[in-house]
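Peer 1: below are the sequence and a predicted model for it; my questions follow.
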Amino acid sequence: MKSKKNLTRFTYESAAFEGWRLCLTRTGTTFTKYFSDKKFGTPKKSLAAAEQALAELKAIVDSAKKVDGKLTATTIKKGQKLLTSE
């Protein structure tokens, strides 16, 4: 499987982690979450979970109001809560 925009595939024979990393940066704020194949069962299921989380995160961040060109603290908390809830 190939990496996609904002989603990177990690598959290392010598590492303990195999799965997908979601990384989205907007106006200086970075949101990151790892989706393990072990937790979701298969690489396709972990990718599906990562894509769903990415879509939800983009919806929150892209529709948010900005103050001085930055995301508000409330928006950042919403994004972080979304990523920790899964």
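Peer 2: Alright, I've got the coordinates. Computed from a predicted model, the values in this text were never measured in an experiment.

Peer 1: alpha carbons only for contacts and neighbour counts from here, please
Peer 2: Will do.

Peer 1: any idea which element F35 lies in?
Peer 2: Element membership for F35, per DSSP states H and E: strand 29-36.

Peer 1: V67 versus the most centrally placed residue in the chain, what's the distance?
Peer 2: Note on the chain: the residue nearest the mean C-alpha position is L22, at 3.2 Å, using C-alpha atoms, centre = their mean. Here L22 is placed at a distance of 25 Å from V67 (C-alpha to C-alpha, to the nearest Å).

Peer 1: dropping in the other structure now:
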Amino acid sequence: MKSKRNLTRFTYETAAFEGWRLCISRAGTTFTKYFPDKKYGGGRKSLAVAETALSAIRGVLEGAKRINGKLSANTVRKAEKILNEV
């Protein structure tokens, strides 16, 4: 499996973590979440969950209001809620 935009594959033979990392930045705010293979039942399943979360966050961030060039607090809360629910 190969990394994609905003999704990076982590596979370390000597470490305990294998999975996907979602990382997206907008207007000075970065949202990051790890999707381990162990928790989601394999590489393909964790990728599917990560892609679902990424599309939901992109939907929130696309039409987001900006205050002084930064995302509004409400938008940040919505994106963080999506990441916490996954």
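Peer 2: Sure thing, it's come through. None of these values were measured; they are calculated from a predicted model.

Peer 1: let me see the TM-score of these two.
Peer 2: Superposed pair, TM-score by TM-score structural alignment, normalised by the length of the first structure: 0.97. Supporting alignment: 86 aligned residues with a C-alpha RMSD of 0.6 Å.

Peer 1: hang on, the earlier thing: contacting residues for the residue nearest to the centre of the first structure?
Peer 2: Going by C-alpha atoms under 8 Å, 6 or more residues apart in numbering, L22 of the first structure touches 6-8, 31-35, 50, 54.

Peer 1: write the ChimeraX selection for whichever of those are buried.
Peer 2: In ChimeraX syntax, the buried subset of those is picked out as below (16 or more other C-alpha atoms under 10 Å):
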select :7,8,33,34,35,50,54
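
Peer 1: redo the contacts of L22 of the first structure as CSV? Include distance to A15 of the first structure.
Peer 2: Output for the contacts of L22 of the first structure, formatted as CSV (distance: C-alpha to C-alpha, whole Å):
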residue, distance to A15 of the first structure
N6, 21
L7, 19
T8, 15
F31, 23
T32, 19
K33, 17
Y34, 14
F35, 15
A50, 20
L54, 25
